[in-house]
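**Q** predicted model and sequence follow; I will ask about them next.
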Amino acid sequence: MPIAIKMPALSPTMEEGTLAKWLVKVGDTVSSGDIMAEIETDKATMEFEAVDEGTIAHIQVDEGTEGVQVGTIIATLAEDGEDVGDVEPMGDGAPAPSPTPAAKEKEEPAPTPAPAAKENAAPAPTPSPSPAPASSGDRVIASPLARRIAEQKGLDLSQVKGSGPNGRIVKADVENAKPGKAADAAPAPAASAPAPTPAPAAAPTGAQDFGIPHDVEKLSSMRKVIAKRLTESKQTVPHIYLTVDIRLDALLKLRSELNAALEPQGVKLSVNDMLIKALAKSLEQVPACNVQFAGDTMLQFKRADISVAVSIPNGLITPIVKDAGAKAMSKISTEMKDLGSRAKEGKLAPEEFQGGTASLSNMGMFGIKQFEAVINPPQGMIMAIGAGEKRPYVIDDSLQIATVMSATGSFDHRAIDGADGAQLMKAFKELCEAPLGLVA
């Protein structure tokens, strides 16, 4: 019996993804564990492994197709002993396989793009020899991307000839088709259409370009998820912000001494590595902030896993330093270099960026003095780090010059009271100003 290969959920939050690249083709034999495709999730490009053994009979979602819903059938596998030629494709590769409502509601005497189409067709014509084949009954086989483009261009997919496997309509077919041809035989329907489709270069819905020259850039899967999650965070999580100024001179001195000692090992600590450790130790000292709001309950974590914000070309990702409070700073430094490098290459495994009990976001390298970070749900807090800079500072009752950094904690007020947040900020400040506690 043929086996349906479905779009996998490669992360707990994944609802759809982009089928970036097929690594197999029709006729290839696969075994359990073989890499079949590369799939772009909201955070990274991941490899999709075969679970069953057999021969690829049909590929139903073309590589490059975006917005493929989890659970959509993307290919059909013939089991051992089955003739590939006898295997029918399972599903049509689209989450909603039925034709578009417009294609069903109005039957126009519109010819197909083929030159041999009839111009004097009757009001209820039978399909000409060249329309797209159907997998069963009247169903049109088309990729999700092709359907979306067809809707934007006002195309009737039943009048488009597919060039994909088994006559499947793909992106190139609808891009090359001209909407105007469908109305040549009946000019009136254009006036009765529900609403004209905007030109491809028009501003997105809700946007106003005010006549200013601009480009329209489609959101990546990652950017869509960032927009969704952070909007949800600001709308549903009551943020409370607490800021402290921290004198960094002692920490910078310790960093210099440790780097001199670690140089033979090829390790070079950054200030960020030390701040990761300081936040983890602070959460251990103030466990009331190492929590997560969960409706009628609250999760109290017994270790501090720190998610560290890393900027990558398509957006932002937060690789995790697990149990950072128990790790030496040299180990944290080594891990962060590896995680940061693989994050920018899209090579992180899901467990390396999903989870974490709190986050740290450092924009000091950009010269940002202070900022308030948005909590990374479902976590309960995030620490925002500003630049260390020379400032007037009172030391021993006298005004002196010191290297000072502003740190702002954003706390989920449903789970963390202001007093507990203040205790965490106090502990963080003390550890940074008396940094020997970080190596104890």
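**A** Good, I have the coordinates.
**Q** every contact and neighbour count from this point should use C-alpha atoms.
**A** OK.
**Q** now for Thr13, how many residues are close by?
**A** Residues lying near Thr13 (other CA atoms under 10 Å) number 12.
**Q** my bad, Ile35
**A** 16.
**Q** hold the first one in mind and look at this next one:
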Amino acid sequence: MPTEILMPALSPTMEEGTLAKWLVKEGDTVSSGDLLAEIETDKATMEFEAVDEGTIGKILVPEGTEAVKVNTPIAVLLEDGESADDIGEASSAPAAAVPAEAATQEAEEAPAPEASPAPAAPKKDGERIFASPLARRIAAQKGLDLASITGSGPHGRIVKADVESAQPGAAAAPAAPAATSSGAAPAPAAAAPAGPDAAQVLKMFEGREYEEVKLNGMRKTVAARLTEAKQTIPHFYLRRDIQLDALLKFRSQLNKQLEGRGVKLSVNDFIIKACALALQSAPDANAVWAGDRIIKLKLSDVGVAVAVDGGLFVPVLKDAEMKSLSALSSEMKDLAGRARDGKLAPHEYVGGSFAISNLGMFGIDNFDAVINPPHGAILAVGAGVKKPVVGEDGELAVATVMSVTLSVDHRVIDGALGAQLLAAIKDNLENPMVMLA
């Protein structure tokens, strides 16, 4: 049976993408792992690999097509012995015009297309089990019963990955619609109030000179996610001033010693380490909201906001509490550089329970950051500036003071716990040598 190749979701927030370039043509033979196309997601341009073997029977979406919805058929893959004549008329419909919701509903509700059973095709309860030739061969080699395997391909088709992950004698997992496994939350009972639409705004500026800027995928995603965050996450804010003089002196000493290794630590590197260690000292705050439960993480995975053309990335430094300052510095430079070049893989900007947004280098004294779901908190960092302070002896002195604001999801972290977390961050930064103990 010809298999539809669907537009993949190459990032957690991707709803549509641009099919930038085909790397195969009709008639080409492909195997699992071969590159099929380059797809521009809401975050970057990524390569799309084949998950099965066969021949490209028909390309449904030409390269350069924009706004192709996830799960829309973009090509048809033929098995051995099949030809282009086996491709149904339904596959010739313009793929880009199919809404994502309709494509998902069809994938859930439509029965598998009828086809003449291949002689070697296995059956269950008298009905053919749809599996790729490669999946059949691997199943035979591993001694697996295809009837006990649930397929993850189009219309429940069993593909290579299903067979490789199955265990001999394993019972079949209950089949579940694709949309159910995505964890999508049910629609709210009442729609949130919307602002004026494009036509209304354009009418306000009739007679004025202006330029319309087309939204790219990243800007659309940033707008949607942050609007959702402000509408659905009950934010509250905690503010502290942190004296940096001890840190700046310690940093200067370390950088002199690290010159030979080509390492130069930034204040942001210390902030990352301080936050990672604080999450360990306040473990109940190292958590995320998961719809109907809270998930507490064991390790400190800290995201850091990076501004890029047209939007922002939040790459995640995993196990940050276990890494040295120089390792964090090197990793952060690499992630930030590849973020600006659009070269980050999805696993590098997904996850974490906590994030940092630092605008101090832009001269911002303080600000309130929006939580990046599903994170439980985000620290907004301002510039370090000279200010008069009253010392412990009551004497007036001058110190370098940095203002920070912790935005907290009240569903995950209560006020006292948030205060405990922020106090730990402050203590780490004002006593930087403790972070190396």
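**A** Done, it's in. Only a predicted model underlies this, so the values are computations on that prediction, with no experimental measurement involved.
**Q** show me the longest strand that occurs in the first structure.
**A** Secondary structure of the first structure per DSSP state E: the longest strand is strand 398-412.
**Q** what stretch of the second structure does that one fall on?
**A** The counterpart of strand 398-412 of the first structure in the second structure, using TM-score structural alignment, spans residues 395-409.
**Q** circling back to that earlier point, who's in contact with the longest strand of the first structure?
**A** 237-249, 293, 369-375, 380-394, 421, 425 (CA atoms under 8 Å, 6 or more residues apart in numbering).
**Q** now the angle from the following helix or strand past that strand to strand 398-412?
**A** Sequence-wise, the next helix or strand downstream of strand 398-412 of the first structure (DSSP states H and E) is helix 418-433. Interaxial angle, helix 418-433 of the first structure versus strand 398-412 (axes from the mean of the first three to the mean of the last three CA atoms, to 10 degrees): 130 degrees.
**Q** in which helix or strand does Ala103 of the first structure reside?
**A** Assigned by DSSP H and E, Ala103 of the first structure falls in helix 101-105.
**Q** residue range for that helix in the second structure?
**A** Under TM-score structural alignment, there's no match for helix 101-105 of the first structure.
**Q** ok so, going back, please pick the buried ones from the contacts of strand 398-412 of the first structure.
**A** Buried by 16 or more other CA atoms under 10 Å: 237, 239-243, 245-249, 293, 369-375, 380-389, 393, 421, 425, out of the contacts of strand 398-412 of the first structure.
**Q** just give the number of residues close to Ala437 of the second structure.
**A** 5.
**Q** what sits against it?
**A** By CA under 8 Å, 6+ apart, no residues touch Ala437 of the second structure.
**Q** Thr18 of the second structure now?
**A** Contacts of Thr18 of the second structure (CA under 8 Å, 6+ apart): 39-41, 64-68.
**Q** nearest to Gln105 of the second structure, of those residues?
**A** Ranked by distance to Gln105 of the second structure (CA to CA), the contacts of Thr18 of the second structure are led by Val68 at 16.4 Å.
**Q** which non-adjacent residue is nearest the closest one?
**A** Leaving out its chain neighbours, the residue that sits closest to Val68 of the second structure by CA to CA, 6 or more residues apart in numbering is Ala96, at 4.6 Å.
**Q** I'd like the distance between the one you found and Ser11 of the second structure.
**A** Taking CA to CA, to the nearest Å as the measure, Ala96 of the second structure falls 19 Å from Ser11 of the second structure.
**Q** now swap in Val30 of the second structure and tell me
**A** 24 Å.
**Q** what of Met46 of the second structure?
**A** Met46 of the second structure is 10 Å from Ser11 of the second structure, by CA to CA.
**Q** likewise for Ala423 of the second structure?
**A** Distance from Ala423 of the second structure to Ser11 of the second structure, by CA to CA: 35 Å.
**Q** try Val316 of the second structure
**A** According to CA to CA, Val316 of the second structure and Ser11 of the second structure sit 15 Å apart.
**Q** quick one: which of the two has more around it?
**A** Val316 (25 against 17).
**Q** so what's the counterpart of that one in the first structure closest to, chain neighbours aside?
**A** Aligning on TM-score structural alignment places Val316 of the second structure opposite Ile320 in the first structure. Excluding its sequence neighbours, the residue lying closest to Ile320 of the first structure (CA to CA, 6+ apart) is Ser307, at 4.3 Å.
**Q** alignment lookup: the one you found to the second structure.
**A** Aligned partner of Ser307 of the first structure by TM-score structural alignment: Gly303.
**Q** counting neighbours, what do you get for its match?
**A** 28.
**Q** just confirm it is within a strand.
**A** Yes. Using DSSP: H, G, I helix; E, B strand; the rest coil, the assignment for Gly303 of the second structure is a strand.
**Q** quick one: the helices in the stretch 151-300 of the second structure?
**A** For the stretch 151-300 of the second structure, applying DSSP state H, counting those that start in this stretch gives helices covering 160-165, 178-181, 198-204, 217-232, 245-258, 267-281.
**Q** nearest to Ile56 of the second structure, out of these?
**A** helix 160-165 (17.3 Å).
**Q** circling back: strands - which of the contacts of Thr18 of the second structure land there?
**A** The strands, defined by DSSP E, take in 39-40, 65-68 from the contacts of Thr18 of the second structure.
**Q** tell me the buried residues within these.
**A** The neighbour-count test (16+ other CA under 10 Å) marks 39-40, 66-68 as buried among these.
**Q** nearest to Pro2 of the second structure, of these?
**A** Using CA to CA, these come closest to Pro2 of the second structure at Val68, 21.2 Å.
**Q** residue contacts, the closest one?
**A** Val68 of the second structure touches 7, 16-19, 95-97, counting by CA under 8 Å, 6+ apart.
**Q** now the residues you listed as JSON lines including secondary structure and distance to Glu108 of the second structure?
**A** Shown next, in JSON lines, are the contacts of Val68 of the second structure (DSSP: H, G, I helix; E, B strand; the rest coil; distance: CA to CA, whole Å):
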{"residue": "Met7", "secondary structure": "coil", "distance to Glu108 of the second structure": "16"}
{"residue": "Glu16", "secondary structure": "strand", "distance to Glu108 of the second structure": "19"}
{"residue": "Gly17", "secondary structure": "strand", "distance to Glu108 of the second structure": "22"}
{"residue": "Thr18", "secondary structure": "strand", "distance to Glu108 of the second structure": "24"}
{"residue": "Leu19", "secondary structure": "strand", "distance to Glu108 of the second structure": "24"}
{"residue": "Ala95", "secondary structure": "helix", "distance to Glu108 of the second structure": "17"}
{"residue": "Ala96", "secondary structure": "helix", "distance to Glu108 of the second structure": "19"}
{"residue": "Ala97", "secondary structure": "helix", "distance to Glu108 of the second structure": "19"}
